[in-house]
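Asker: Sequence isn't available, so here's the structure alone:
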């Protein structure tokens, strides 16, 4: 089998052929699926190996002390031979992986061959195709948790043990210094515990990532931003805990900890940074300095790690293994999201080159995974498939034509989008009556009633759904509630207009379509307004019918979110692309007159930039570049459609143009520049919906198309997790 090794004397890295380990009693033989490079700990070891002998001595004074003691005991010649022999040997790398149990040793009864397990230990969870792992250093992977995510188990346990040492309590404020891999995980664990987090790191991309994953604010420790955030969140008292997750030789982290920690606060050292404690500062505040020992109780105890002797849970609640299992559970339940931390996935055969790129700075990463050959082969053999739920109407028929009279609308939600983009087009419109607005707080409902002329305002949704005079319900709430509210309104027999997204999970989408089948009510519209934009509609008409496949490019310069935006709550509201990506997929599908049959998505490391490639039945493709790191002054949306010697270009819904090569002649159409603000189609979309409700005619967008677009949006998440295209089974 192959294993990554390093010669500490020369610094040489190699992928070495070594014997397969035996399966000893008290453990299991595990075939690796993914192993994780700890870009802090492992790169420090790799860098040290490349130093001169003097440099090695300076970096490891603890080892120098052992050498001096050996000289005193055994003499210089014997000590020299011993040290050189140890240095000039191959040593392993790695300590966090996920794999499949290949063989079970005697005395093990909690797993069987074929089970997926996460493994820990710098002697047992190595970057190797096979590892023997003792019982207390592995944990079964919960159902549904991807192997690449379970590979974070060990580093997650390190972060979890650090948080436990801090004894954080609900409502406290913590400072995390160093936003590398451990710091990012500590931030998420604290946030999940109800602790507000301020992060400090000189890298702005890591600061932005931590904010997206839950931190209240982050900044460069050398700037005033961190100090200001701490003062604002704590009323000037200082944070309750500081977590040192930084490395290097600077003493700045411990000095910053003393300055920003409250009186009698706690400082927890998780990383390996310089610890020259400024005595006066720590003494005057009586700071409690604590160390977090790796993965938790049991670490470095051979009876626990090698012999499998567990500590009684009544005396030691959280051991290494229990920490490992706990972290896997948190990831499986979505309380911790490790996918945004994955900067790069490399094939195991490229391990040496990957280390070189990391060491030289060519590859900047928070976390890097090795994918092993068997895992790659499985992916090629069984690419992910996401089924587009079939739309079954159970005898549903178009709603009967209404008698003359206004269409009575109820709104569930009256937030910023509803009050700025929808209600202004409906208030005062002929043939429309705003019946009732439903909000969670009485005052917001009263405000909407006053501004837009609703006949009534309430917090009772059931009363509105039971009101037979209400013709249609608008669902304009936060993303996590869309599917359930839509389902209830459909079952109540109402026509429904729901803002995007229709659903955040496959189960939610299936639930909405099940409500259609159960009720026979298919009167549903999702707020995909761009297909109704006047410029885009005229451009499509001028482009005309296609005879061959098309290529479409859609650049979305989404920009960064403001601090505190609820879009950042990905654990409850889904990713940002899940929330608004349906807009762009729907627009592409409408322009190409088809629904996608496969989705391939890749993400840029350290941010939310995505490239999404959609493939259509006739061979057409659409590439959506969804970026958050562009210049604010650049247009938000630009689109190019190319086919049959024609190019249609849309410039941010302000101007459209068409270039045509026809019979040797070149023609060009350019729209007049819109005299007012950008028209992205909301008014025309609402007019079409109201007309369909009034007349009983078809909904503006077929339900099958809404389901296909939603499924394709959900497939982006699946594709990012697997790194391969996702087939949309059942797509039209």
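Answerer: Noted; the coordinates are in hand. Keep in mind that this is a model prediction, so the values were computed, not measured.
Asker: alpha carbons only for contacts and neighbour counts from here, please
Answerer: Fine.
Asker: Tell me where the stretch 551-700 of the chain has strands.
Answerer: With strands called from DSSP state E, counting those that start in this stretch, the stretch 551-700 of the chain shows them at 551-557, 598-603, 610-615, 621-627, 637-643, 646-651, 655-662, 665-670.
Asker: show me where the stretch 301-450 of the chain has strands.
Answerer: Under DSSP E, counting those that start in this stretch, the stretch 301-450 of the chain gives strands at 342-347, 367-371, 385-387, 407-412, 432-438.
Asker: List the buried residues in the third one.
Answerer: Read it as strand 385-387. Residues of strand 385-387 classed as buried: 385, 386, 387 (neighbour count, 16 or more other CA atoms under 10 Å).
Asker: what's the answer for the first one, then?
Answerer: Of the residues in strand 342-347, those scored as buried under the neighbour-count criterion (16+ other CA under 10 Å) are 342, 343, 344, 345.
Asker: Could you dump those residues into JSON lines with distance to residue 63 added?
Answerer: Output for these, formatted as JSON lines (distance: CA to CA, whole Å):
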{"residue": "342", "distance to residue 63": "34"}
{"residue": "343", "distance to residue 63": "34"}
{"residue": "344", "distance to residue 63": "34"}
{"residue": "345", "distance to residue 63": "34"}
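Asker: quick one, what contacts residue 688?
Answerer: With contact set as CA atoms under 8 Å, 6 or more residues apart in numbering, residue 688 has these partners: 699, 700.
Asker: Equivalent analysis for the one 4 residues further on, please.
Answerer: If a contact means CA under 8 Å, 6+ apart, then residue 692 has 698, 699, 700 as its contacts.
Asker: rewinding a little: looking at the buried residues of strand 385-387, which is nearest residue 264?
Answerer: Comparing these against residue 264 with CA to CA picks out residue 386 as the nearest, at 53.0 Å.
Asker: Need the residues that contact stretch 464-482.
Answerer: Counting by CA under 8 Å, 6+ apart, 407-415, 417-418, 435-436, 438, 485-486, 488-489, 492, 494-504, 572-574, 579, 693 sit against stretch 464-482.
Asker: The structure to be compared is supplied as follows:
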């Protein structure tokens, strides 16, 4: 049976939610900022669904994702459930004729991610993945300057994404369990964000990787068996021949969400730090400058996603809001610049697979284009 896709046009987007944790709150705040009608939420238990509906402002709740998708009164569903459930829930939504915003990883295997890309295309539905760091205006500014040749040919990349929330053996989370989190944790969870930015800002694909991974503790918390990595160190090449290094760790004491990206060009360098999102460092041989966010002087793409004047700080939730606004614009038929789609979720799965394969083989691995 073929499910008809509703023509939304300029109408209000009717939103459903799967999951009730921290990311569900972030997604809901962004959907509300985009003017959505918060229709329904489903979690793994009826009590959890009722609590999420009450706390987040959805009109109804339940514990049955299939029922939420089958009711026919939602246009888009946000999937914010454990990693290994993403692919199945996204597929069910697409088959029901519902657009999907799916937390990363889109899928824990390349084959599942590729199947979702194909299905979304066949159904004419929008599938978006929140690689939201693309929506920091100074990332867009860096991307524009690289594309315009301002820094010259990219020579090297220095990147890192460091956190400390899994530093102690008592630190535990469902993501450490392979059955819920999947075969990769540090890279799939945060390294995927970092490599999405590397390719997005440089405008180039990573062509090969040489990776080392480390699992520091085999057991965490109340004797949970850990099946994925805490740390990944990756050397990589870009298509132009530029070389790069990236360190990803969820065990870097004192680092809360330290995503940094520095590109060194033949003329200048640019550096972005996610914990200082209002700034872009630009260095050259004679002098360096710290460029502050200002829509009046920004590139067109960076100015487009700035919602407040210079001097009024924008942060993570603002970036997430801008992503969801773009995703909903795509649902209405638009084509927003830089919207991360299921194709980008597939790319993250391909890179994750290459990193794990490289670490297992202790060798360089070519990354499929």
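Answerer: Structure's in. What do you need? Everything numeric here is computed off the predicted structure, so don't read it as measured data.
Asker: could the strands of the stretch 301-450 of structure 1 go into JSON lines alongside distance to residue 707 of structure 1?
Answerer: Formatted as JSON lines, those follow (distance: least, CA to CA, whole Å):
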{"stretch": "strand 342-347", "distance to residue 707 of structure 1": "30"}
{"stretch": "strand 367-371", "distance to residue 707 of structure 1": "33"}
{"stretch": "strand 385-387", "distance to residue 707 of structure 1": "11"}
{"stretch": "strand 407-412", "distance to residue 707 of structure 1": "22"}
{"stretch": "strand 432-438", "distance to residue 707 of structure 1": "26"}
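Asker: returning to that earlier point: mind checking the strands of the stretch 551-700 of structure 1 for the one nearest to residue 244 of structure 1?
Answerer: When the strands of the stretch 551-700 of structure 1 are ranked by proximity to residue 244 of structure 1 (CA to CA), strand 598-603 comes first, at 28.9 Å.
Asker: how about the helices in the stretch 101-250 of structure 2?
Answerer: In the stretch 101-250 of structure 2, the segments counted as helices under DSSP state H, counting those that start in this stretch are 110-123, 137-147, 178-181, 186, 192-202.
Asker: And the helix or strand following the third one, how far out from the chain middle?
Answerer: Read that as helix 178-181 of structure 2. Once the chain leaves helix 178-181 of structure 2, the next helix or strand it forms, by DSSP states H and E, is helix 186. With CA atoms, centre = their mean, to the nearest Å as the basis, helix 186 of structure 2 stands 13 Å off its chain's centre.
Asker: can you tell me the helix or strand for the closest residue to residue 148 of structure 1 other than its chain neighbours?
Answerer: Nearest in space to residue 148 of structure 1, with sequence neighbours left out and distances taken as CA to CA, 6 or more residues apart in numbering, is residue 34 at 5.7 Å. Using DSSP H and E, residue 34 of structure 1 sits within strand 27-38.
Asker: I would like the range of structure 2 that aligns with the next helix or strand after that strand, please.
Answerer: Per DSSP H and E, the first helix or strand lying C-terminal to strand 27-38 of structure 1 is helix 41-49. Aligned using TM-score structural alignment, helix 41-49 of structure 1 spans no residues in structure 2.
Asker: Need the contact partners of the next helix or strand after helix 41-49 of structure 1.
Answerer: As assigned by DSSP H and E, the chain's next helix or strand after helix 41-49 of structure 1 is helix 53-59. Helix 53-59 of structure 1 has contacts (CA under 8 Å, 6+ apart) with 48, 49, 63, 64.
Asker: Confirm that the third one sits in a helix.
Answerer: Yep, that's residue 63 of structure 1 we're talking about. Yes - under DSSP: H, G, I helix; E, B strand; the rest coil, residue 63 of structure 1 sits within a helix.
Asker: Please say which position in structure 2 it maps to.
Answerer: With TM-score structural alignment as the criterion, residue 63 of structure 1 pairs with nothing.
Asker: circling back to that earlier point, out of the buried residues of strand 342-347 of structure 1, which comes closest to residue 454 of structure 1?
Answerer: Distance to residue 454 of structure 1 across those (CA to CA) is lowest for residue 342, with 48.4 Å.
Asker: pretty sure the closest one contacts residue 368?
Answerer: Yes - using CA atoms under 8 Å, residue 342 of structure 1 is in contact with residue 368, at 6.0 Å.
Asker: so can I have CSV of the buried residues of strand 385-387 of structure 1 showing distance to residue 176 of structure 1?
Answerer: CSV is the format used below for those (distance: CA to CA, whole Å):
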residue, distance to residue 176 of structure 1
385, 39
386, 39
387, 42
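Asker: which one of those sits closest to residue 563 of structure 1?
Answerer: Closest to residue 563 of structure 1 out of the buried residues of strand 385-387 of structure 1 is residue 386 (33.8 Å), distances taken as CA to CA.
Asker: Now the closest one: closest residue in space, sequence neighbours ignored.
Answerer: Spatial nearest neighbour of residue 386 of structure 1, chain neighbours left out: residue 728 (5.1 Å); criterion: CA to CA, 6+ apart.
Asker: Aligned to that neighbour, what sits in structure 2?
Answerer: Alignment note (TM-score structural alignment): residue 728 of structure 1 maps to residue 367 of structure 2.
Asker: Surely its match touches residue 209?
Answerer: Yes - using CA under 8 Å, residue 367 of structure 2 is in contact with residue 209, at 7.1 Å.
Asker: Show me which of the two is the more surrounded one.
Answerer: More neighbours surround residue 209 than the other of residue 367 of structure 2 and residue 209, with 25 against 19 (other CA atoms under 10 Å).
Asker: ok, the residue lying closest to residue 335 of structure 2 once chain neighbours are set aside - how many residues close by?
Answerer: Once flanking residues are discounted, residue 335 of structure 2 sits nearest to residue 329: 7.3 Å by CA to CA, 6+ apart. Using other CA under 10 Å as the criterion, residue 329 of structure 2 is surrounded by 18 other residues.
Asker: Residue 329 of structure 2 pairs with which position in structure 1?
Answerer: Aligning on TM-score structural alignment places residue 329 of structure 2 opposite residue 691 in structure 1.
Asker: Its match and residue 430 of structure 1: what is the separation?
Answerer: Between residue 691 of structure 1 and residue 430 of structure 1 the distance, using CA to CA, to the nearest Å, works out to 11 Å.
Asker: The spatially most central residue of structure 2 and residue 17 of structure 2: what is the separation?
Answerer: Closest to where the C-alpha atoms of structure 2 average out (CA atoms, centre = their mean) is residue 131, at 2.5 Å. Using CA to CA, residue 131 of structure 2 is found at 18 Å from residue 17 of structure 2.
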